[in-house]
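*Asks:* return atomic coordinates for the entry below.
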Amino acid sequence: MRRISNLVLSLGLALTLFSCTNSSDDGRVLNMALGDDIKSMDPAQNYDTVGNTVTPLINETLFQYHYLKRPLTLVPHLAEAMPEISKDKKTYTIKIKKGVLFADDKAFEGGKGRELKAADFLYGWKRLLLPELASPGTWIFDDGKVAGWDDYRKKMGDTPAGDREALLQAPVEGLTALDDYTLQIKLLRPYPQLLNVLAMGFASPMAKEVTAKYGQQGLSQHIVGTGPFMLVDYVAGSKVDLKKNPTYREELYPSDGDAEAIKDGITAAAGQKLPFVDAIHFQIHKQEQPAWLQFLKGRLDTALIPKDNFDAAILNKELRPELAAKGIKLIKDEEPVIWYLNFNMKDKIVGGNNKDLRRAISMAINREEFIEKFRNGRGVVATSMIPRVIAGHTNRTEVVNGFNVEEAKKTLAKAGYPEGKGLPTLQFDLRGSATSAKQQAEYIQNSLAAIGVKMDIIVNTFPAYLRKEQTGNLQFFLGGWNADYPDAENFMFLLAGKNAAPGPNASNYVNPVYDKLFEQISVMTPSPARDALIKQAEQVAFDDGIWGMLFYPVEYSIYHSWVKNYRPDSTTSGWIKYLDVDVEAKKAGRAKL
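*Replies:* Okay, here's the model as predicted:
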């Protein structure tokens, strides 16, 4: 899912998701925070961890991941049941639930939300192709996946802006509403990831009344969906307030779970109606220390542990007894996330055929030291494009283009820059302004200086960073990816040539050999044969020096015992809807702090 502002429940990099205090923190209310402004709440545009923390609580999808089962398992959400799939795996027929209502909003007649219909999905999917939205999600159906989609995309691009709304009403061959409650998708070839894609925000339905009221480009800060919460207020740089949707249908807390869920006691709410809390208050909080201190005072519900406070919270990889005695709890989890050095292949200096420069830069970075210094050891050196928790991971004994200063100097000279002579100062863009992000950039800066490479650090807000990324205006930067869905294809597609900016291929890498291998991988289900192709494709990219793999994070997240049902997962969109607050326990717990 997503460009990482940090890892949504992952490291304390530029934009960490923290719980944060709010003046209205009494009652059955969650008080949380975001690491930066939301670039856009529009489901056609949102593709980062900051926005994806909020929007799935408002907008829903046909399918979702079971909250209490690992490995992740898809279950119906707005769909009535799992789809009927043809024998050739090219036709999917999906029934949607009846009686689902859009939240009340002045966009609708009389301010009352109407019933969701199959046509709302078609409308939401087709508006992905509006040029003015520059959606990073068009890939979900394009490139010969859905019948008629590529032709429709071309037609949309050729249509004058004033005529595009009418075109949104035109049919697409492979996307059909058989009736008000039945969708049919016809594929040109099998697409094993289709159901995973239909669990992503890009596949959310959209009511035409909403875009008519607020405009196609007016949904970045005002969205209306069918979800358990409604947007009350969004003030950039300050807050996002949500309240319980009073017309939300009956969705129940899962009635089953895996052994770990049972052991942790988070199945006790089985069969109860969601959501539990009356409101969620997010504060936009860009620095770590204030949030941490407020958590310790009991004014926050959850937090990640900043690196500077790690030793005060953790002893021998477990929560310190004095914190445990106060009712604070710890969860540790290796996530489906990768971090890596990234280069823009369109750049005149680090891009193109200058693979030896990219390889030299990668060799200058000591991964183990980086993990220890900035993660307190909470990470594993990455040797594959695929996280260890995803099928298809290649378990190499060492990093390709890994740390070796002397080899880095030789490779830099081979690139034509002996001791860095003749090489312009590189530009390293940050994803935010957090102190930890600046410190990490300074570490990279000093590491490169050791081989003769100069580097300037460019500070951005996260939305500004995303604009640069999506327009191809970065040179050298930290790449981070949190799985949209639990499949290796979702990581391999980051280097597919067809996905270049504004798509997810921020490297703007195009290699016909890699692309051919990716096309084979993308239509296969997990198997040893597929794993072999993944390893082969990875080697092609590593030989080109496209990425310098860094690490897979292991997250330590803590929470107060008054927060119930806490099982954070960076791939499960909308997981916050399952949380509850025991008001009386909160009062008693604060008294211990």
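*Asks:* all contacts plus neighbour counts: C-alpha atoms, from now on.
*Replies:* Noted.
*Asks:* ok, for Val459, nearest residue in space, not its chain neighbours?
*Replies:* Nearest residue to Val459, sequence neighbours excluded (CA to CA, 6 or more residues apart in numbering): Leu430, at 5.2 Å.
*Asks:* I'd say that neighbour and Pro463 touch.
*Replies:* No. Counting by CA atoms under 8 Å, Leu430 stays clear of Pro463, with 11.2 Å between them.
*Asks:* the more surrounded of these two?
*Replies:* Just comparing Leu430 and Pro463: by other CA atoms under 10 Å the higher neighbour count belongs to Leu430, 25 against 19.
*Asks:* contacting residues around that one?
*Replies:* Neighbour list for Leu430: Ala14, Ala437, Lys438, Ala441, Ile457, Ile458, Val459, Asn460, Tyr465, Phe477, Leu478 [criterion: CA atoms under 8 Å, 6 or more residues apart in numbering].
*Asks:* the structure of the following sequence is requested for comparison with the preceding one:
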Amino acid sequence: MKRRRLLQGAMLAPLACRAEGERGHRKILRTALPSAEVGFDPAQVSDQTSVQVNAHIFEAPLAYDYLARPAKLTPLTAAALPEVSEDFKRFVVTLRPGIFFADDPAFGGKPRELVAADYVYSIKRYYDPRINSEHLYVYETAKLLGLSELRAEALRSKKPFDYERPVAGLRVLDRYRFEIRLAAPDPRFVHVLASNNYAAALAREVVQANGGEVMAHPVGTGPFRLKSWRRGSQIVLERNPGFREQLFEAEPAPGDAQAEAIARQLAGKRLPLLDEVQIAIITESQPRWLAFAGGELDLLELPTEMAPHAMPRGRLAPALQKRGVQAFASSGSDVKFSYFNLDDAQIGGLQPARVALRRAIVLAYDNEAELRLVFKGQGVLAQSMLPPAVYGYEPGLSSEASRSDPARAQALLDLYGYERRDAEGYRTHPDGSRLTLRRAGSPDARQRQLNELWKKRMDAVGLRIEFEQAPFGELIKKSLAGQLQIWGYSWSIGAPDGDFFLGMGYGPNAGQSNDARFKLPAFDRLYERQHVMPDGPERLALMREANRLLLAYMPYQVHSHGLRVDLCQPGVQGFMRHPLGRDWWRYVDLVSPAR
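*Replies:* The predicted structure follows:
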């Protein structure tokens, strides 16, 4: 991932933004996120806000070195990196003794140590039909021995999932060691064990004590715990008083000035450095920006709509420079896209006419206008679903996904039978029936801009389009249930590999990561073959062949790879966006201003 410092010259301290400092004797970081949280059970959430908060409460066995680039795995609750068999089918994790969950009434007033059984239980939860986790595909793709069969039995019998049943694919070896066995090689499975979203440890007592309220009652081993929560408004985290001694250590890449500055500033300090993190949910861009500009927030990802004001011509505005604000940009780790539901009666299917319809929609739309008008140039046009920061990305690829060509779109529609028009002048299906596109989105200013652009571009080629709106969490539920026809959002990478993005087209993942419900046997075979291979030319060739099938059948319409700009007020030290990790606040400090 390329990361560049946007401000030059005016700053004296390499990273520390100096002006505000501590609030009294407590270090309280104030930040804001653009979308409401769904809840705080890792197995049940995938939205950006919930995932980021969970990353500070729960812990996976592994993590990524905060400063190393390219990304480097490091132990977190594990004592060392896992033992991995030569065939990549057996993984043994050994935990560090003396790690404890945050205090909770479910523990009966006694300290509760993290043990191997907690990870075994937590991973099994993804298979529990009552939870219906959209992340189950991560483990089913990896083929843990016996777990899918256990889930199938629970579904068939309609009895509760049997957590006590021994299975060969996931078992406790002793108090601090657990073993995972796979049916097929998976050279990159170890990255799953670094994800708070897939491999975080929960305590069974807490889950059982809170039942259906577990989403509102997160208890983990991480540096923070939930202090208060007003749904869709504010989340407050406080330092976990029982958090173990964790001293900062990291390996900055040579020549990375930002990382080297952080390494000097935080060397040997005990984490976390903050007493509290206050997270405001502010969905509209302008109020979020004004809160930062007015000093009410310490740390903010710059809303793209505000980039012309804060970053004219790619440089921090003079007024912000004068205040000591710093800006840092990162790119290449996400992809903005829309998906087409291939089960939908209007646009779904793999027949040539339906493929032509989806390709015409893509050709009629204008990604360049979207990037310029809606996202203020903060990104680069995407050529496929694989972002630049992942293994498998093809720098020289040029696809029709990035080029607007309304004339070609119209010719394609005419060629495949969509030439007839109804009384309102809109195209019909080849059989003369009404053709209506329906695109979903959240009710905010940016979505209104996107809807205007979509309406203009579809009208230009004679395609009727309508819009439906709902909160982001509700749209996720509808998407998982296959109730949306077209929806667009952004995925950020969770591992330094393109397998995840190709997995969005894998048939068995339909209803989970495969929102498009794309099912093509030829693609599935390619995906399965590359999945078990070690990195190298043969795997790259298969990944690129699979990627071209996605472009040919168009279950997904790619838009752009975003440029993220993070701003920090004076007094903030240690923040750096990691392309994979999400627990940034663990490392952030607030210091007194230099006078």
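*Asks:* still on that earlier bit, only the buried members of the contacts of Leu430 of structure 1: can you turn that into a ChimeraX selection?
*Replies:* Of the contacts of Leu430 of structure 1, the buried ones go into a single ChimeraX selection, burial set by 16 or more other CA atoms under 10 Å:
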select :14,437,438,441,457,458,459,460,465,477,478
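*Asks:* turn the contacts of Leu430 of structure 1 into JSON lines, including distance to Thr138 of structure 1 and secondary structure.
*Replies:* Putting the contacts of Leu430 of structure 1 into JSON lines (distance: CA to CA, whole Å; DSSP: H, G, I helix; E, B strand; the rest coil) gives the following:
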{"residue": "Ala14", "distance to Thr138 of structure 1": "27", "secondary structure": "coil"}
{"residue": "Ala437", "distance to Thr138 of structure 1": "31", "secondary structure": "helix"}
{"residue": "Lys438", "distance to Thr138 of structure 1": "33", "secondary structure": "helix"}
{"residue": "Ala441", "distance to Thr138 of structure 1": "32", "secondary structure": "helix"}
{"residue": "Ile457", "distance to Thr138 of structure 1": "32", "secondary structure": "strand"}
{"residue": "Ile458", "distance to Thr138 of structure 1": "30", "secondary structure": "strand"}
{"residue": "Val459", "distance to Thr138 of structure 1": "29", "secondary structure": "coil"}
{"residue": "Asn460", "distance to Thr138 of structure 1": "26", "secondary structure": "coil"}
{"residue": "Tyr465", "distance to Thr138 of structure 1": "21", "secondary structure": "helix"}
{"residue": "Phe477", "distance to Thr138 of structure 1": "24", "secondary structure": "strand"}
{"residue": "Leu478", "distance to Thr138 of structure 1": "24", "secondary structure": "strand"}
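*Asks:* and which of the contacts of Leu430 of structure 1 is nearest to Gly416 of structure 1?
*Replies:* In terms of CA to CA, no member of those lies closer to Gly416 of structure 1 than Phe477, at 22.0 Å.
*Asks:* trace the closest one over to structure 2, please.
*Replies:* For Phe477 of structure 1, the aligned residue in structure 2 is Trp487 (criterion: TM-score structural alignment).
*Asks:* under the alignment, what does Trp562 of structure 1 map to in structure 2?
*Replies:* Trp562 of structure 1 maps onto Gly571 in structure 2, with residues paired by TM-score structural alignment.
*Asks:* quick check: its match touching Gln326?
*Replies:* No. Counting by CA under 8 Å, Gly571 of structure 2 stays clear of Gln326, with 10.6 Å between them.
*Asks:* ok, those two, which is more surrounded?
*Replies:* Each of Gly571 of structure 2 and Gln326 has its neighbours counted (other CA under 10 Å); Gln326 has more, 27 against 22.
*Asks:* was I right about the more buried one contacting Gln573?
*Replies:* No. Counting by CA under 8 Å, Gln326 of structure 2 does not reach Gln573; the two are 10.6 Å apart.
*Asks:* just the buried positions in stretch 479-494 of structure 2, please.
*Replies:* Residues of stretch 479-494 of structure 2 classed as buried by neighbour count (16+ other CA under 10 Å): 479-480, 482, 484-488, 490-494.
*Asks:* now do stretch 448-455 of structure 1
*Replies:* By neighbour count with 16+ other CA under 10 Å, stretch 448-455 of structure 1 contains the buried residues Leu448, Ile451, Gly452, Val453, Lys454, Met455.
*Asks:* among those residues, which are in strands?
*Replies:* Met455 (DSSP state E).
*Asks:* equivalent range in structure 1 for stretch 525-537 of structure 2?
*Replies:* Under the criterion TM-score structural alignment, stretch 525-537 of structure 2 matches residues 516-528.
*Asks:* please name the nearest non-neighbouring residue to the counterpart of Gly581 of structure 2 in structure 1.
*Replies:* Under the alignment (TM-score structural alignment), Gly581 of structure 2 pairs with Thr572 in structure 1. By the measure of CA to CA, 6+ apart, the closest residue to Thr572 of structure 1 outside its immediate chain neighbours is Tyr65, 5.9 Å from it.
*Asks:* would Gln184 of structure 1 count as being in a strand?
*Replies:* Yes. Counting by DSSP: H, G, I helix; E, B strand; the rest coil, one finds Gln184 of structure 1 located in a strand.
*Asks:* isn't it right next to Ile96, touching?
*Replies:* No. With contact defined as CA under 8 Å, Gln184 of structure 1 does not reach Ile96; the gap is 10.9 Å.
*Asks:* quick revisit: for the residue nearest to Thr572 of structure 1, give its distance to Asn446 of structure 1.
*Replies:* Tyr65 of structure 1 sits 42 Å away from Asn446 of structure 1, going by CA to CA, to the nearest Å.
*Asks:* count the neighbours of Ala267 of structure 2 for me.
*Replies:* Neighbour number of Ala267 of structure 2 under other CA under 10 Å is 13.
*Asks:* and if you look at Pro287 of structure 2?
*Replies:* 11.
*Asks:* ok, now Pro105 of structure 2?
*Replies:* Other residues near Pro105 of structure 2 come to 10 when the count uses other CA under 10 Å.
*Asks:* kindly list the longest strand within structure 1.
*Replies:* Max-length strand for structure 1 by DSSP E is strand 547-560.
*Asks:* now the following helix or strand past that one on structure 2. Mean distance?
*Replies:* Next helix or strand after strand 547-560 of structure 1 toward the C-terminus (DSSP states H and E): strand 563-564. Comparison of strand 563-564 of structure 1 with structure 2 after fitting gives an average deviation of 0.8 Å (mean CA distance after the TM-score superposition for structure 1).
*Asks:* distance between strand 563-564 of structure 1 and the chain's centre?
*Replies:* When C-alpha coordinates are averaged (CA atoms, centre = their mean, to the nearest Å), strand 563-564 of structure 1 and its chain have centres 24 Å apart.
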